[in-house]
Structures are given as structure tokens and as C-alpha cells.
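> Take this sequence and fold it.
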Amino acid sequence: MRCKLLTAAVVAIGILLTGCSTFQKVVYRPDINQGNFLTPAEVSKLQKGMTKQQVVYILGTPLMQDPFGSDTWYYVFRQQPGHQDVTQQTLTLTFNSGGTLTSINNDTSMMKQRDE
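Below is the predicted model of the structure:
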């Protein structure tokens, strides 16, 4: 009887401790990738003066376009490795009214992972 009670207590304590923050790294968290994955080689192929069709051929379709017109395209890639901080790469391309690429802005930011 005492052995069964001790076993039940150990199992209950083990189950309760798996949710504690001290054991957070033990719990598996998958890597989460969202958006347009862009390699540095692809981004380096971009040049001012390219047409929209040429940009789509190199990078694919953008994740977002300017809601008030189609002159600004956003390629966003967000990566959240299991227990590490989140990184986000935002490539902003601006076109003139003739559909020619005029501006390239590549921004990479790091965000602190919130504790759950």
C-alpha cells in the first residue's frame, strides 16, 4: 500500500513539475517559419530599375502589398526557433508609377521571446 502511494506521489509531482519554468527547455518546441524565405543570394540579385515581373521571377510573389496601391511590396520572413529569440526579416521594395523598382530596404530585427 505504501509503495503504491509513494509511486502515485512521485508521478503526480513529476507531472506538476513539467509545467514549471525551470523545466521549460525540456519541453519540445518546434521551429516556426512564416512568410517569404529569402536567401542573401536572391536579395543580392535585385537591382534598381528592374520591372515587377523581374522581381517576381527572382523572389516570388510578395507576402503583402501596399493596401492603397501596388507600388510598395513587402517580403516578410519570421523565424522562431524552439527556445530562442524570434528574428524577422522585412524586405521592402518600392516601385514608381511605371512599375520600375526604385528603392530596396532590407531590415532584420530580433524580438525577445515572451515567456509562456
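> contacts and neighbour counts: CA atoms only from here.
Noted.
> Q79 and D31: what is the separation?
Shown here: Q79 relative to D31, a distance of 7 Å by Cα to Cα, to the nearest Å.
> What of G14?
26 Å.
> Now do the helices in this protein.
For the chain, the helices defined by DSSP state H occupy 2-17, 40-44, 52-59.
> Please provide the structure for the following sequence as well, for comparison with the first:
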Amino acid sequence: MIILTSKNAKLIALAAACALSLSACIRPYQPDIQQGNIINNSDLREIRYGMSKQEVLFILGTPMVIDPFNEQRWDYFYSKRDQAKKETSQRLITVLFEGNKLVKLTGDVDLANVQQLEPSTEDKQHGGTVITEPTQPEKGLLNRLGILDSRN
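Next comes the predicted model:
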């Protein structure tokens, strides 16, 4: 049988307060949220006026929206929410056809300047995975001081 004294009660209250304050410091992992069509600058460089719908479909993929009242307009939308930075980046490309030929590309990019586009983050994509630099700091005091090198 455990007897609860005022000293034990203080220790329990202190331990509970420490546990609560430490639990407030822990933030659960939240993955980045991507929605829509990934729009690569390298893919946009391949688009030319006069292309057929089939060629545009092959390069950019299935559009997110085909206007039911105007089948000559395709909309490609991409949104990425970076949970760490609490930022959302978006791209919208609208493709307009006359008959079966591409006549206009509007939105975040002008087809006349598409050759000058810098490679986007999505251009580094390989096999469905975006390749990025490691963001985790080196673990351990000896590794950070250079005494022990864990990469070998």
C-alpha cells in the first residue's frame, strides 16, 4: 500500500507539469500536400502552337478540368502546400484549342517566353519522387565537432 504524503504529492505534481510542458514541444510530422497536375518547366518547353490535342495530352498529361461547355479549353492546376514553411505555391495553365490545334497557352507562363524558363523543383522529379538535398542535421556531438565521421 502506497501512502500519499504531501512530499509525494508535490513530486507527482512536478512530474506531471514537466510531462505536460515537454509534450507541448513535440510537433507531429505533417507531410507536404500536392494536388493537381505537376507542371514541369521542361514539359512546357516542348509545347508548340499548332500541336494536336493528343500531343499536348502526351506532354502535359490529362488536364484537371475540361470545361463541359467548351471542350476547346483545358485547365492544368497544381498546388503544393509546404507544411514546414506554411506556404502554398500554385500554378495554373490554360490551354486553348481551335478544332484539334493548340492556339493559345495562358496562365502562369507565356508560350512565347517558355524557352527562357528556369528548371523548376518538379523538373528534378525522378520515378515519382522529388529529389531534394537532406535537411536533417548531423546527429551527435562528436559528428558535429568533426571528431567522429559517421558517413564513412
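> if we can go back for a sec, if you count surrounding residues, which of Q79 and D31 of the first structure has more?
Taking neighbours as other Cα atoms under 10 Å, Q79 of the first structure and D31 compare with Q79 leading, 18 against 11.
> which ones are touching the closest residue to the more buried one other than its chain neighbours?
Distance criterion Cα to Cα, 6 or more residues apart in numbering; nearest residue to Q79 of the first structure, sequence neighbours excluded, is N33 at 4.6 Å. Residues in contact with N33 of the first structure (Cα atoms under 8 Å, 6 or more residues apart in numbering) are F77, R78, Q79, Q80.
> Serialize these to a markdown table and add fields for distance to D71 of the first structure.
What follows is those, written out as a markdown table (distance: Cα to Cα, whole Å):
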| residue | distance to D71 of the first structure |
| --- | --- |
| F77 | 20 |
| R78 | 23 |
| Q79 | 26 |
| Q80 | 30 |
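> Pull up the gap between T90 of the first structure and Q34 of the first structure, please.
Relative to Q34 of the first structure, and taking Cα to Cα, T90 of the first structure is found at 12 Å.
> Common neighbours of the two, please.
Common neighbours of T90 of the first structure and Q34 (Cα under 8 Å, 6+ apart) are F77.
> Who has more neighbours out of these two?
T90 (18 against 11).
> distance of the residue nearest the centre of the second structure from N70 of the second structure?
With distances taken as Cα atoms, centre = their mean, K80 lies nearest the centre of the second structure, 4.2 Å away. Going from K80 of the second structure to N70 of the second structure by Cα to Cα gives 28 Å.
> same thing with A24 of the second structure?
With distances taken as Cα to Cα, A24 of the second structure is found 52 Å from N70 of the second structure.
> got it, and K85 of the second structure?
38 Å.
> Now for the nearest residue to L17 of the first structure once chain neighbours are set aside, how many residues are close by?
Excluding the flanking residues, the one nearest L17 of the first structure by Cα to Cα, 6+ apart is F23, at 7.3 Å. Neighbour count of F23 of the first structure, defined by other Cα under 10 Å: 10.
> Same check on the one 5 residues further on?
Burial of Y28 of the first structure, expressed as a neighbour count using other Cα under 10 Å, amounts to 9.
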